[in-house]
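Q: requesting a structural model of the entry that follows:
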Amino acid sequence: MTNASILVVDDNKNVLSALEILLQFEYKSVQTLFNPNQISSFPNLDEIDIVLLDMNFSAGVNTGNEGLFWLNEIKKKSPSTSVIMMTAYGAVDLAVRALKQGASDFILKPWNNERLLTTVKSAYEYRKSKLEIRNLKKKESHLKQVINDGKNLIIGNSKALTAVLNLTRKVAKTDVNVLITGENGTGKELIARELHRLSPRKNEVFIGVDMGSIAENLFESELFGHIKGSFTDAKEDRAGKFEAANQGSLFLDEMGNLSLQMQAKLLSAIQNKSVTRVGSNKPIDVDIRLICATNCNLEQMVVDGLFREDLLYRINTIHIEVPPLREREGDILILADFFLKRFANKYDKPGLRINNLAQEKLMDYQWPGNVRELQHTMERAVILSEGNVLKPSDFLLHNKPSQSFEHGPATLDEMEQQMILKALDQHDGNYSAAAEQLGISRQTLYNKLKKKSK
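A: I've put the predicted structure just below:
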């Protein structure tokens, strides 16, 4: 017996009895209505899986309009319920009208029992598929909400930050491409998420991609997807980041680390608003809001021939520069207090506070690693704290390493860091040029800097 509920609506009591007898051995619940006017007040109509509905209720009338009227009423109250229309008058145009208005099928009286049972079973499967789709959409909506929520904490009220947030709010309402620039650790991704949160796409997904961490041979697969068998490890079809972000926002971070070849492929996808999976010839249209970010001077890279000018124009309709922490007057202590409370709660150390001398030390520091460095500094101080008051000695702050070897680095790691910083400074932050000078790949340079910032 199928765990489904069926409602039969017909003004012929003999029909009601016959269908009830036929269906009660196949389905868990079979209910009948003699008067269609009772449909409007029928309890829990949305829990009925299938309605068998007569098309004519008034004597001498066989237009089917009554049935179509009640079909619409049922669909208003329970759109996912499958409705099978019944009539003694066979007419193709009437069947077509019923199907167009939402009926799942159409049967004639007198019916063949086996055929009717097959029709009801098909209608029930259709009902189940619609419920599954509805549940999947609910889960998808919830998943998007979970992904997007809780990641938009932008702390501070300085003039520099307020100006950035005001521009962000204006731009968010549009669909233009945005380029976010700023030093490492300033919060470029937070601004990107804020653009998404305030945009018409806020209920869709936000996909972030660290472009610097993608190996060149996997670039197309990661961004555009691939089909099964297109290369050795392609064991199944896979959508790329562009497809995954369809209808939502795509955030491409570390844009300055792309080779010219990767830039060309990216430009093509942005211009055509479509991608082609590796191993396929079929283009797939994508609708995304593109947000890019970098800590490099892309204009200088264009002059140096390291970044495509046409790509820069494509991603740079609006430019948002995120200020370094040292220029956000007043925000240092606000952020320090925020991180203090977060980590005090995380590590079960309630009642922690920062004394005045320690606050002065935090204010005087230049924060070359910006908000990210402040966050790590506060976490370390909370973990190592032995009392309720954090003193200057609890904060281990280091000035930017000297770029000369006058006093000599203490370790090989420090020497490596100094060489990298010196090379980047000599080439105005140009990763490719610095990597070439150091005799390593841009990817290796990027990985070493990532390791250093952790």
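Q: going by C-alpha atoms from here, please, whenever you check contacts or count neighbours.
A: Fine.
Q: can you give the contact residues for stretch 433-445?
A: Outside of stretch 433-445, the residues within contact range by CA atoms under 8 Å, 6 or more residues apart in numbering are 212-213, 215, 257, 420, 423-424, 426-427, 431-432.
Q: again, 10 Å this time
A: Residues lying outside stretch 433-445 but in contact with it, judged by CA atoms under 10 Å, 6 or more residues apart in numbering, are 212-216, 257-259, 301, 304, 306, 419-428, 430-432, 446-451.
Q: sort out for me which of the residues you listed are in strands.
A: With strands taken from DSSP state E, there is no overlap with those.
Q: list the helices and strands whichever strand or helix holds Glu114 packs on?
A: Using DSSP states H and E, the element containing Glu114 is helix 113-148. Judged by 3 or more CA pairs under 10 Å, 6 or more residues apart in numbering; DSSP states H and E, helix 113-148 is in contact with strand 2-9, helix 13-23, strand 50-54, strand 82-87, strand 105-108, helix 188-197, strand 206-210.
Q: kindly reformat these as a markdown table containing mean neighbour count and distance to Leu165.
A: Formatted as a markdown table, the helices and strands packed on helix 113-148 follow (neighbours: other CA atoms under 10 Å; distance: least, CA to CA, whole Å):
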| stretch | mean neighbour count | distance to Leu165 |
| --- | --- | --- |
| strand 2-9 | 19 | 54 |
| helix 13-23 | 15 | 64 |
| strand 50-54 | 25 | 53 |
| strand 82-87 | 26 | 50 |
| strand 105-108 | 19 | 55 |
| helix 188-197 | 23 | 8 |
| strand 206-210 | 18 | 19 |
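Q: in the helix holding Glu114, what's buried?
A: 116, 119-121, 123-124, 126-128, 130, 144-145, 148 (16 or more other CA atoms under 10 Å).
Q: next helix or strand past it?
A: helix 159-172.
Q: got a list of contacts for that next one?
A: Residues external to helix 159-172 that are found in contact with it (CA under 10 Å, 6+ apart): 154-157, 177-178, 191-192, 194-202, 289, 318-325, 327-331.
Q: can you pull up the most central residue in the chain?
A: Central residue check for the chain by CA atoms, centre = their mean: the C-alpha nearest the mean position is that of Val205, 1.9 Å away.
Q: from Arg193, how far out is that one?
A: As judged by CA to CA, to the nearest Å, Val205 and Arg193 stand 10 Å apart.
Q: Proceed likewise with the subsequent sequence, for comparison:
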Amino acid sequence: MEEKNLGKILIVDDNEDLLFAAKMLLKKHAKEVTIEKDPRRIPFLINNNNYDVILLDMNFTGDTTSGKEGFHWLKQIKEIDPKAVVILITAFGDVEMAVQALKEGATDFILKPWQNEKLLATLSAACRLKESYKEVDSISQKSKLLQADLKKPFSEIIGQSAAMKNIFSIIDKVAQTDANVLILGENGTGKELIARAIHDRSLRKNEIFAGVDMGALTESLFESELFGHKRGAFTDAKEDRIGRFEIADKGTLFLDEIGNLSMPLQSKLLTALQKREITRIGTNKAIPVDIRLICATNLNVHDMVMKGTFRQDLLYRVNTVEIFLPPLRERKDDIPLLADHFLKIYSKKYRKNFDGLTPGALQLLQHYPWPGNIRELQHAIERAIIMAEGNELDSRDFFFLSSKPITEKVSTPNSLNLDEVEKNVIQKAIDKNGGNISKAAKELGLTRASLYRRLEKYGL
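A: Next up, the predicted model:
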């Protein structure tokens, strides 16, 4: 059987005999040949199909010699798809018209009656050009994602606690498979780092890792972000866009905060996962995708299934293997390692020299409940380094941390001593504002400098 080295071809000409002859010739060499005698159907056809090459007649029955109709439809095609590969055909061609056609965006120019060998050679070159356009688009989208990934700090997983050693064991077992993974854990525990670790140890490690924060997607952006869209599909669709499913093809797709999806969006996601194909907005063309799926959420999706707010069939689809990432308060043995890791990074960033943390500082960090988990610890170390003046971080450099929940009210002091009252009011303001000195000072009616002096005075 002869290999079909041409892609999908659309031929538009009002001569039915020519259309039939062209189809008979090309169907041996092309994957698909569509013929159309009415040029008014061109917008519908190219909006609902992905053609590699369009063969377009320059002269239809309304005007058989000037080529104006051909230029009109060429312009229409290019407005819908700027990267469309169009070859113009005419029986009345000349050099001037050929040059104009190329300036208007045509890829090549064919005179009829054509020579079969020349037509096939021209179409073969045009299909290769189209394929290069697709590769450039894909590489461009993946490059943007990779550049964003390279800017993300702290890609290593730090931990030696028993809980983390167990997770490392699970990662090693599941990474070599294509099993879907669901990572559960509170905000700030490092769910994305676990997802990346699985990808980096998988058979897909040389392909793309594409992450999506599902919690940040609105109903209107969901399909565009995941499935992509065609230019003109909606008001702001100024160019074709590849969705994250296509970007992650042959690689790993990470869907963070999947528990935040509404029921209608859960249904759309489930359909794509079941069919293993997506359809860009503005087209009816299904595009097959090959992805390894990793999802994460800070919500109890099992309870959500019981309450009817998360689809059970979607849960079955995404959690072939489930990994629970414990909060930082349950892996206190890892706090010194993490603190030292962030200390080195931020010391370098802010060009400061620190020998480490004092025993008192480490004790404070290990006894603090860390409601924001590792992310909160990271920010705490950064803030302490910015404000500290010595060459070690001690407990005073973490004055903004409170062992009390922010919502807990500071008890009224038994004493009416003004210093005691002021100390409690300051502590309450700091707790209320999450340790933000600027906000606390503003609420207290003080300058930052005045508040710092009082913090030092009361040892807060």
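Q: re the thing from before, hmm, the residue nearest to the centre of the first structure is touching Gln145, no?
A: Yes - taking contacts as CA atoms under 10 Å, Val205 of the first structure lies within contact range of Gln145: 8.1 Å.
Q: what's the match for the residue nearest to the centre of the first structure in the second structure?
A: Alignment note: Val205 of the first structure maps to Ile208 in the second structure; criterion TM-score structural alignment.
Q: likewise for Glu254 of the first structure?
A: Taking TM-score structural alignment as the alignment basis, one finds that Glu254 of the first structure is matched in the second structure by Glu257.
Q: count the neighbours of the closest residue to that match other than its chain neighbours for me.
A: In this structure, Glu257 of the second structure finds its nearest non-sequential neighbour in Thr297, 4.2 Å apart by CA to CA, 6 or more residues apart in numbering. Look at Thr297 of the second structure: counted by other CA atoms under 10 Å, it has 21 neighbours.
Q: give the contact list for Thr297 of the second structure.
A: Neighbour list for Thr297 of the second structure: 182-187, 191, 214-215, 255-260 [criterion: CA under 10 Å, 6+ apart].
Q: that one pairs with which position in the first structure?
A: By TM-score structural alignment, Thr297 of the second structure lines up with Thr294.
Q: what's the burial count for Arg292 of the second structure?
A: The local packing count at Arg292 of the second structure equals 21, with neighbours defined by other CA under 10 Å.
Q: gap between it and Ile157 of the second structure?
A: Separation of Arg292 of the second structure from Ile157 of the second structure (CA to CA): 21 Å.
Q: got it, and Lys404 of the second structure?
A: With CA to CA as the criterion, Lys404 of the second structure and Ile157 of the second structure are 29 Å apart.
Q: same deal with Ala237 of the second structure?
A: Using CA to CA, one gets 39 Å for the distance from Ala237 of the second structure to Ile157 of the second structure.
Q: okay, now the equivalent of Phe310 of the second structure over in the first structure: neighbour count?
A: When the two structures are superposed using TM-score structural alignment, Phe310 of the second structure falls opposite Phe307 in the first structure. Phe307 of the first structure: 23 surrounding residues under other CA under 10 Å.
Q: quick check: closest non-adjacent residue to Phe307 of the first structure.
A: If the residues on either side of it in the chain are set aside, Phe307 of the first structure comes closest to Met301, at 5.3 Å by CA to CA, 6+ apart.
Q: right, and the one you found touches Glu309 too?
A: Yes - with contacts counted by CA under 10 Å, Met301 of the first structure reaches Glu309, the gap being 9.0 Å.
Q: and those two? which has more neighbours close in?
A: Looking at Met301 of the first structure and Glu309 with other CA under 10 Å, you find the greater number of neighbours at Met301, namely 20 against 14.
Q: skipping its backbone neighbours, what lies nearest Ala195 of the second structure in space?
A: Of all residues not flanking Ala195 of the second structure in the chain, Ile294 sits nearest, at 6.5 Å (CA to CA, 6+ apart).
Q: how about the one you found, secondary structure?
A: Per DSSP: H, G, I helix; E, B strand; the rest coil, the secondary structure class of Ile294 of the second structure is strand.
Q: what's the answer for Lys238 of the second structure, then?
A: On the basis of three-state DSSP, Lys238 of the second structure is classed as coil.
Q: if I look at it, how far off is Asn116 of the second structure?
A: Lys238 of the second structure sits at a distance of 38 Å from Asn116 of the second structure (criterion: CA to CA).
Q: Thr271 of the second structure now?
A: With distances defined as CA to CA, the gap from Thr271 of the second structure to Asn116 of the second structure amounts to 44 Å.
Q: repeat that for Lys344 of the second structure.
A: Note on Lys344 of the second structure: its distance to Asn116 of the second structure, by CA to CA, is 69 Å.
Q: likewise Leu6 of the second structure?
A: In this structure, Leu6 of the second structure lies at 14 Å from Asn116 of the second structure, with CA to CA as the measure.
Q: who's more crowded, the two?
A: The residue with the greater number of neighbours, taking Leu6 of the second structure and Asn116 and applying other CA under 10 Å, is Leu6; the counts read 23 against 12.
Q: so the more buried one is in contact with Cys127, correct?
A: Yes - the criterion here is CA under 10 Å, and Leu6 of the second structure meets it with Cys127 at 6.3 Å.
Q: can you pull out the helices in the stretch 201-350 of the second structure?
A: With DSSP state H, counting those that start in this stretch as the definition, the stretch 201-350 of the second structure shows helices at residue ranges 219-227, 244-247, 263-275, 301-307, 312-318, 335-349.
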